[in-house]
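1. Have a look; sequence and predicted model below, questions after that.
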Amino acid sequence: MRQGGHRWPPAFPCTPGGSRGTRLGSYPPGIRSARMRAREIVLLVLVAFLLVLKVAPGAEKREESYANFKTFVTVLEQVKRNYVVPVDDSKLFYGAFKGMLAELDPYSQFMTREDVEQLEVDTEGEFGGLGIEITVDQNRILTVITPLEDTPAMKAGVLPGDRIVEIEGHNTYNMTLMDAVKRLRGKPGTKVTIAVVHQLTGKRETLTITRDIIKVKSVRAARMVDPGAKVAYVRINNFQRTTVDELTQAVKKLLADGMQALVLDLRRNPGGLLDSAVGVADLFIEKGIIVSTKGRSPDTSHQFDAQKEGTFPNFPLAVLVSNFSASGSEIVAGAIQDHHRGIIVGQRSYGKASVQSILSLEGGCKLRLTTARYYTPAGRLIHREIDAKENEPWGIHPDLEVKMTMEDELGLSEHFRDERVSESSNGAKPPKPEVQPPLEEGEIRPDVRKEGEKKEFVDTALVRAVDALKAIMVVQKR
């Protein structure tokens, strides 16, 4: 509706055609008085208040909403009248919108037109990054879920669970994920300096890392881990478009070599494409639900089912997970566990499994809003809320728990690195099996290291998984 030739209600800050810093409304500059602008802002907030009242159930909730809106209007008026310098209306509203979304979870965000344009550039164009999956923890601290293998971050020494406390001198406390990603990304070949506090040692370290195009090999280290028992091993680093094909080729080759059982390693796998994760689970499951999504709106409820075609033979299967297995890896592990297709070995997974929808707003702004969560076939919630307690249901619990010490985590990082070096060396043989003969009761494995040599890494979780699979094969042969 228009009154007196001017737009009413006042234009939203993202109104098409407006420039950065444009004030609410469309009055010619210099004509509107501060009082008129304040009045329009208050009226706009009241319009929003009426809309909220329509969806607020019950008189008590409506009273609470009214009180909150009254406080909001009062704060807005005080800032407009009394702040030491004049403040642009859009800056206040943008701050309110971003703060509102930040209170929900780390993944819900208000995106300005500039944010949307940058996201489109990042999606469609070529950009450089560090190769890390990050989140914001319950204390609003920027945290590394895991560095991807063979990327600048991993080569620089970034480890799972590290806290990024500074980016280019900017403190990251209360920094949104989008702001952090914008600061970490850049042109390939440029450098970015970050300060991290290593979770495993508690030490702070400043790292200057050169950005690069991130290309990660999804499926790695396929080999016979116990040649005598014909137990094979394969690791999935993340879920890409090629993951299903890569895994299919690797497993077919292992089967041709006589594989009788498989260890699927999803440790430190931060997720990736949903379709790829569903496709990987589908290779092991003949029928039934793989994962479902549920939200408040019926439009957010979806179900992904397994198809018999292309399913691997029903060989014994163990899946390795860790505290840093997230998202897609939790979908795969949860589906295999609920269908009793294999055993889960390791530690409780990370608990990151929410669905974000992109909602378009007037004038080119967008809302990235969490609208649903992922559930396993048995209906178990995977996602961990930001204030969730340890005894609450979230993540994937292993059937066979294997705890990791600080030394184990560091050893695993070095082991994965050595595997990559071995794979990239022309003609190099695959790493020797980590599985060593079991000890008799009371026997101590001799330390055959030479002076100055590091202690040989033993992947305890893998050893336990192989032992469990060998026990299953013995029972099946009876």
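-> Arrived safely.
2. Every contact and neighbour count from this point should use C-alpha atoms.
-> Will do.
3. And the longest helix anywhere in the chain, what's buried?
-> For the chain, the helix with the greatest residue count under DSSP state H is helix 59-82. Neighbour-count burial for helix 59-82, counted by 16 or more other CA atoms under 10 Å, picks out 62, 65-66, 69-70, 73, 76-77, 80.
4. Which one of these is nearest to Arg373?
-> Ser65 (26.6 Å; CA to CA).
5. tell me the helices in the stretch 101-250 of the chain, going along the chain?
-> 113-124, 152-156, 177-184, 243-256 (DSSP state H, counting those that start in this stretch).
6. quick one: the lengthiest strand in the chain to helix 113-124, angle?
-> Across the chain, the strand with the greatest residue count (assigned by DSSP state E) is strand 366-375. In terms of direction (axes from the mean of the first three to the mean of the last three CA atoms, to 10 degrees), strand 366-375 departs from helix 113-124 by 60 degrees.
7. One more to weigh against that first structure:
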Amino acid sequence: MFNKKLLPVLITIALVAGFAGGVFYSRPKLADEVIVQKLINQDTGKIQNVDFSEFWKVWKLLEEKYVDQGKLDTQQMVYGAIQGMVNAIGDPYTMFFEPDTSKKFQEEIAGAFGGVGMELGFKNDTLTVIAPIKDTPAFKAGIKSGDRIVKIDGNSTAGMTVDEAVSKIRGKPGTKVTLTIAPPANGTIRDITLTREIIKVPAVDWKIIEHDGKNTAYIQIYTFSQNVDSDFKKASDEILKSNTDSIILDLRNNPGGLLDSAINLAGYFVDKGQLVVSEVFGDGTKNDFKADGASQLAKYPILVLVNGGSASASEILAGALHDNKQIHLIGEKTFGKGSVQQLEELAGGASLKITVAKWYTPAGINISVAGINPDIKVELSDKDKESLIIGDPTKDPQLQKALDILN
């Protein structure tokens, strides 16, 4: 299941909660025996020049003096210690999962589950909606990219990790969850009650838009899931048979997904052998990923739509097209996630997702901090956002701008 690299950015509630803002590598289960046994049997002293004596002193004091001895759970104490060690790194995308959370994480990567249909991340240390997923409860309720989630069922999200938020929002289909939502800027804070559903995420949709006597193939990529390769090939085959004059590739509100798919899709637009993305690890090791397609769609004039919900694999594809083919990006600055995570399975069902590398566009730009700025900025006003229907030129100013430029 985990033989592919995943990108995401970002937690997807009811989609891909493991896509927390980066590329994922998966590994076979470690050969380690039970973590607790290894840790408890470790004597005090120094390991790799780290003094663990204070740790063990606290452990022994708790065992000897804590008033409710019967409530001490050594397994949970170990998990808590590991969680504290991971949190001390200060990287919100390096995470330790206890067995129950680890199981949910892997289920989410694998397929459909009960949720409300949106991706979450952090913006300015605030739990933020990266993008709602089309035709899900969150989407239908009007939740927008950039909305801040300040409470979940009345509980403040301050200090809450993304995974804790995901676990609280997910649940059995048919049950309800109430989110307290604050807009990106000043505005009315409101409660929205959503009914959880089984969420199945579309990958690709496309249609012909006629504008000023020209036919533009408008392609929306919702996520880089396992279905995107086959769905995009089907769309490409149909476009090549149609009377298409140009292409608009819409990556708005696309949180990412499979790295292999982003590279594969780049091959429809850039020449074989051209660099798509580079990964740089902590020791300086660099892996270059190059296009291996037939550049079937490169003959068409192309524009790419992006916004603050475009993250991870979306940014890789947008960066590859921009840097290699000078294809213009239109819309708003992307989210900015360029880290690579590796998922390690631990004994007892726990797992560790650890940031191991950063990725760079062909021009050598790491977009983790600033995101990718569009060549042509088209910001949406509050009024635009209220009436926005993505894919409808009469109610989508960014799409309308792209059509005007192409035609």
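-> Nice, I can see it. Quantities reported herein were computed from a predicted structural model and do not represent experimental measurements.
8. Now the TM-score, please.
-> Once superposed, chain against chain, the TM-score is 0.80 (TM-score structural alignment, normalised by the length of the second structure); 371 aligned residues with a CA RMSD of 3.0 Å.
9. that older thread, now the longest helix of the first structure, how far from the centre of its chain.
-> Relative to its parent chain, helix 59-82 of the first structure has a centroid offset of 35 Å by CA atoms, centre = their mean, to the nearest Å.
10. Next: stretch 108-118 of the first structure.
-> That offset, for stretch 108-118 of the first structure, works out to 19 Å (CA atoms, centre = their mean).
11. Same check on stretch 387-403 of the second structure?
-> Remark: stretch 387-403 of the second structure is offset 24 Å from the chain centroid, using CA atoms, centre = their mean.
12. ok, and what's touching that stretch?
-> 211, 216, 218, 248, 303, 305, 330-331, 378-380, 384 (CA atoms under 8 Å, 6 or more residues apart in numbering).
13. Okay, and which of those map to helices?
-> Per DSSP H, these map to helices at Asp384.
14. what residues are up against the aligned residue in the second structure for Gly351 of the first structure?
-> Gly351 of the first structure maps onto Gly336 in the second structure, with residues paired by TM-score structural alignment. Gly336 of the second structure makes contact with 311-312, 315, 367-372, according to CA under 8 Å, 6+ apart.
15. Would you agree Gly336 of the second structure falls within a helix?
-> No. Gly336 of the second structure is assigned coil when assessed by DSSP: H, G, I helix; E, B strand; the rest coil, not a helix.
16. ok, it to Gln342 of the second structure distance?
-> Separation of Gly336 of the second structure from Gln342 of the second structure (CA to CA, to the nearest Å): 19 Å.
17. What of Asp292 of the second structure?
-> Distance, Asp292 of the second structure to Gln342 of the second structure, using CA to CA: 24 Å.
18. now swap in Leu249 of the second structure and tell me
-> 29 Å.
19. what does Gly256 of the second structure give?
-> For Gly256 of the second structure, the distance to Gln342 of the second structure - CA to CA - is 16 Å.
20. of those two, who's got more company?
-> Between Gly256 of the second structure and Gln342, counted using other CA atoms under 10 Å, Gly256 has the larger neighbour count: 37 against 20.
21. what sits against that one?
-> With CA under 8 Å, 6+ apart, Gly256 of the second structure has these contacts: 7-9, 19, 223-224, 310-314.
22. For those residues, which ones persist in the first structure?
-> Here is what carries over to the first structure from the contacts of Gly256 of the second structure, by both residues aligned by TM-score structural alignment, their matches' CA atoms under 8 Å: 223-224, 310-314.
23. which ones among these are found in strands?
-> Going by DSSP E, the strands hold none of these.
24. quick one on the thing from earlier: the nearest residue to the match of Gly351 of the first structure once chain neighbours are set aside: what secondary structure?
-> Spatial nearest neighbour of Gly336 of the second structure, excluding adjacent residues (CA to CA, 6 or more residues apart in numbering): Gly371 at 3.6 Å. When classified by three-state DSSP, Gly371 of the second structure comes out as coil.
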